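Asks: sequence and predicted structure, then a few things I'm wondering about:
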Amino acid sequence: MSKTRATRRRPTDPLTLMVEMSVAAGQTIGHRSLMLALAAGDPAALGRPEFTRMVTEKMAVAAETGVQVASRLAAAQWGWAGWFGAQAQLGAAALAASPATTWQHWLTASTGQAAEMASG
């Protein structure tokens, strides 16, 4: 009696993973499209659990993606607003201070804000 042992797949490079995912997505879309086409004229067939799951899955992913996009956009907007505000303050300081001092303040504030925006 021989025992089969499950082999663990090695992680591959991102390009290979992307190609594999693209092929699998194409196969899944083709299969589901054919299922929908075959069931198109039959209301009972359209009530299959697979069709219901497809719709609920798509709605859940769309909602989750929308929340992620909205939160990232809000963070980016706050970052840009802070950067523009700091630029306005530096412009005002330029009128009152020496050019060297203004340049030093601008460089410090800009690089700090750019790093903050990039990490957020």
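Replies: Perfect, I can see it now.

Asks: okay, CA-based contacts and neighbour counts for the rest of this
Replies: Fine.

Asks: which one's the longest helix in the chain?
Replies: In terms of residue count, the longest helix belonging to the chain (DSSP state H) is helix 49-96.

Asks: now for that one, which elements pack on it?
Replies: Judged by 3 or more C-alpha pairs under 8 Å, 6 or more residues apart in numbering; DSSP states H and E, the packing partners of helix 49-96 are helix 99-119.

Asks: what angle separates the helix it packs on from helix 49-96?
Replies: 170 degrees (axes from the mean of the first three to the mean of the last three C-alpha atoms, to 10 degrees).

Asks: residues in contact with helix 99-119?
Replies: 76, 79-80, 82-83, 86-87, 90, 93-94 (C-alpha atoms under 8 Å, 6 or more residues apart in numbering).

Asks: buried sites along that helix?
Replies: Buried residues in helix 99-119, counted by 16 or more other C-alpha atoms under 10 Å: 102, 105-106, 110, 113, 117.

Asks: let's bring in a second model and compare:
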Amino acid sequence: MQIDAAREAGVEHLIWSTLPDVETISAGRFNVPPYTGKAKVDHIVSSAGFAHHTFVVPPFYYQNLLTVSAPQQQRGGTYGWTLPLNPDSRSFHMADIIELGDIVAGAFARPEVAGTGTGHWWVTS
């Protein structure tokens, strides 16, 4: 496993790109293996014994709205987007793809702050 290889190579600060555990959040109603699968590795990273480890949760990128999630034709012939918004906050975790590098660089620059594994670093704009 890559985590074992990183530890054996002497990595002191591991940055793990993770995603929310959709299965747990939805009480099993939604099956999104790429998300839940990554989330299930979080505990392995936490217990691997690195001096520092940081969880980074990448957002939905604005750029997706022009490519894989471009507007789709709606009933009535208009075009628009269907996005999974939290109905309580009416918000969506989105950012520019370029910002992710700044978050990771910041985590590496300040492992004493970001590398405690006590929370997840979200890219926000």
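Replies: All right, it came through fine. Computed from a predicted structure; not experimentally measured.

Asks: TM between them?
Replies: After superposition, the two chains reach a TM-score of 0.22 (TM-score structural alignment, normalised by the length of structure 1), with 46 aligned residues with a C-alpha RMSD of 4.7 Å.

Asks: if we can go back for a sec, neighbour-wise, which of the contacts of helix 99-119 of structure 1 leads?
Replies: Ranked by neighbour count (other C-alpha atoms under 10 Å), the contacts of helix 99-119 of structure 1 have residue 90 at the top, with 20 neighbours.

Asks: how close does the nearest residue to that residue once chain neighbours are set aside get to residue 22 of structure 1?
Replies: Nearest residue to residue 90 of structure 1 in three dimensions, chain neighbours excluded: residue 106, at 6.2 Å (C-alpha to C-alpha, 6 or more residues apart in numbering). Residue 106 of structure 1 is 46 Å from residue 22 of structure 1, where distance means C-alpha to C-alpha, to the nearest Å.

Asks: ranges for the helices of structure 2?
Replies: Taking DSSP H as the criterion, structure 2 carries its helices at 2-8, 22-25, 33-39, 42-46, 99-109, 111-114.

Asks: got the ones you listed as JSON lines, with distance to residue 55 of structure 2 columns?
Replies: Listed next are the helices of structure 2 as JSON lines, based on distance: least, C-alpha to C-alpha, whole Å:
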{"stretch": "helix 2-8", "distance to residue 55 of structure 2": "13"}
{"stretch": "helix 22-25", "distance to residue 55 of structure 2": "16"}
{"stretch": "helix 33-39", "distance to residue 55 of structure 2": "10"}
{"stretch": "helix 42-46", "distance to residue 55 of structure 2": "8"}
{"stretch": "helix 99-109", "distance to residue 55 of structure 2": "9"}
{"stretch": "helix 111-114", "distance to residue 55 of structure 2": "9"}
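
Asks: buried deepest among those helices, which one?
Replies: Stretch with highest mean neighbour count among the helices of structure 2: helix 111-114 (a mean of 18; mean count of other C-alpha atoms under 10 Å).

Asks: and it, what other elements does it pack with?
Replies: strand 52-57, helix 99-109.

Asks: and the contacts of it?
Replies: Contacts for helix 111-114 of structure 2 (C-alpha under 8 Å, 6+ apart): 13, 52-54, 107-108, 121.

Asks: kindly indicate which of the residues you listed lies nearest residue 24 of structure 2.
Replies: In terms of C-alpha to C-alpha, no member of the contacts of helix 111-114 of structure 2 lies closer to residue 24 of structure 2 than residue 121, at 19.8 Å.

Asks: tell me the spacing between that closest one and residue 105 of structure 2.
Replies: Plainly put, residue 121 of structure 2 is 12 Å away from residue 105 of structure 2 if you go by C-alpha to C-alpha.

Asks: could you do residue 94 of structure 2 as well?
Replies: Here the distance between residue 94 of structure 2 and residue 105 of structure 2 works out to 19 Å (C-alpha to C-alpha).
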